[in-house]
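Give the three-dimensional model of this entry:
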Amino acid sequence: MNRLVPLSLLAVAGVAGVSGSAFATQYLTVEQAQAAIFPEASSFKPVPLQLDAAQMKQVEKLSGLPARSVSWRAVAAYKDDKLLGHVVFDEVIGKFELISYAVGLQADASVRQVEILAYRESHGFEIRNANWRKQFVGKTAASGLVIGEGIANISGATLSCAHVTDGVRRIAAIAQVTLKK
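This is a model prediction of the structure:
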């Protein structure tokens, strides 16, 4: 009888451990993403990124998407005293779970690099592939940041592709409105 209790507890623990979040993978920390996007940077400084009502309308017009939030987490990357660009952090829903990602932006608001920080879905993790993420490089809110018009879809990751692409387009618009030098 004593053997049945541990086995049944083990079985319950095993079943309880299987959930949507069992597939969650943390690929990069915020600090690792910053360093991957701007390896030449000597420092990163938080940037207060708050949109006012007029800026939110501009973002919506540029991106074709709701601005979604007035407050965004961003850092500026510097090499000594020279601004290299910015990294903006965001999360979008995949199919059911959140995808955490970072968008590196050049000083002209074009996309420098996209990094996936955490992926929590059971399918669609292929969006982390370097070749898919490279499609964003050099694009702006007004140029090619749409699935089928500059960004390829991945079969089995359709919602993840669409939602990350929309998120990057939104961030590119935010950068154009607030961060472009």
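
CA atoms for contacts and neighbours, from now on please.
OK.

For the longest strand along the chain, buried residues please.
Identified as the longest strand of the chain according to DSSP state E is strand 82-93. Using 16 or more other C-alpha atoms under 10 Å as the test for burial, strand 82-93 gives 83, 84, 85, 86, 87, 88, 89, 90, 91, 92, 93.

please give me the structure for this one as well, since I'd like to look at both together:
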Amino acid sequence: MNGHLKFTLLAACAVSSSAFATQYLSAEEAQKAMYPDASAFKPVPLSLTTTQMQQVEKLAGIAARSVQWRVVAAWHEDTLLGYVVQDDVVGKYELISYAVALNPDASVKQIEILAYRESHGFEIRNAAWRKQFVGKSAAAGLALGEGIANISGATLSATHVTDGVRRIAAVAQVALKK
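The predicted structure is shown next:
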């Protein structure tokens, strides 16, 4: 095989693997969409201790996975509206970037899909599916088949995002709840 043909095949593979990537919202756009009444968004440094990691794992039923979390507090003047936590999970092969808005009591206010890179399963971005998370906490209703419906053809994406939201809700319960 000559060098030109190899390059063409490699370029075609590179293009085909990323052709499905869709950026829906930036982190800042998601924050504003989830907390439209916020007058300020302030980063909240969050590093979990070993004890907190164990508490998150116990509450979520899955590993805490990370000590560091990307958290932003949403404020309206002097009133805390809640938090936005960004995360990434693997769908089937590629990362799904999403953000979870949490109320000060650690219940889920809203979730948004920021970027989806898989060729299938994009239905997790549908408002009706994402609405199932609203009001739920790490302790109740945040599992596929137990409060969150599966999506045929998007089982891995739905499972991994659901697990990720449950993990974030557990982090909020352990480290952010007011």
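
TM-score for this pair?
Remark: TM-score between the superposed chains equals 0.93 [TM-score structural alignment, normalised by the length of structure 2]; 174 aligned residues with a C-alpha RMSD of 1.7 Å.

hmm, back to that, the longest strand of structure 1 vs structure 2, average distance?
Average distance, strand 82-93 of structure 1 versus aligned residues of structure 2 after superposition (mean C-alpha distance after the TM-score superposition for structure 1): 0.3 Å.

Can I get the buried residues of strand 82-93 of structure 1 in a markdown table including distance to residue 130 of structure 1?
Formatted as a markdown table, the buried residues of strand 82-93 of structure 1 follow (distance: C-alpha to C-alpha, whole Å):
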| residue | distance to residue 130 of structure 1 |
| --- | --- |
| 83 | 25 |
| 84 | 22 |
| 85 | 21 |
| 86 | 20 |
| 87 | 18 |
| 88 | 19 |
| 89 | 18 |
| 90 | 19 |
| 91 | 19 |
| 92 | 19 |
| 93 | 20 |
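
burial measure for the aligned partner of residue 29 of structure 2 in structure 1, as a count.
Under the alignment (TM-score structural alignment), residue 29 of structure 2 pairs with residue 32 of structure 1. Using other C-alpha atoms under 10 Å, the number of residues around residue 32 of structure 1 comes to 14.

Repeat that for the one 10 residues further on.
Taking other C-alpha under 10 Å as the neighbour definition, residue 42 of structure 1 ends up with a count of 13.

before we move on, what about residue 52 of structure 1?
Neighbourhood size, residue 52 of structure 1 [other C-alpha under 10 Å]: 12.

can you check the one 3 residues further on too?
A count of nearby residues for residue 55 of structure 1, using other C-alpha under 10 Å, gives 17.

next one: the one 4 residues further on
Neighbours of residue 59 of structure 1 under the rule other C-alpha under 10 Å: 27.

Spatially nearest residue to the spatially most central residue of structure 2, not counting backbone neighbours?
Among the residues of structure 2, the one closest to the centroid is residue 98, at 3.4 Å (C-alpha atoms, centre = their mean). Of all residues not flanking residue 98 of structure 2 in the chain, residue 113 sits nearest, at 4.3 Å (C-alpha to C-alpha, 6 or more residues apart in numbering).

Count the neighbours of that neighbour for me.
26.

Alignment lookup: residue 54 of structure 2 to structure 1.
By TM-score structural alignment, residue 54 of structure 2 lines up with residue 57.
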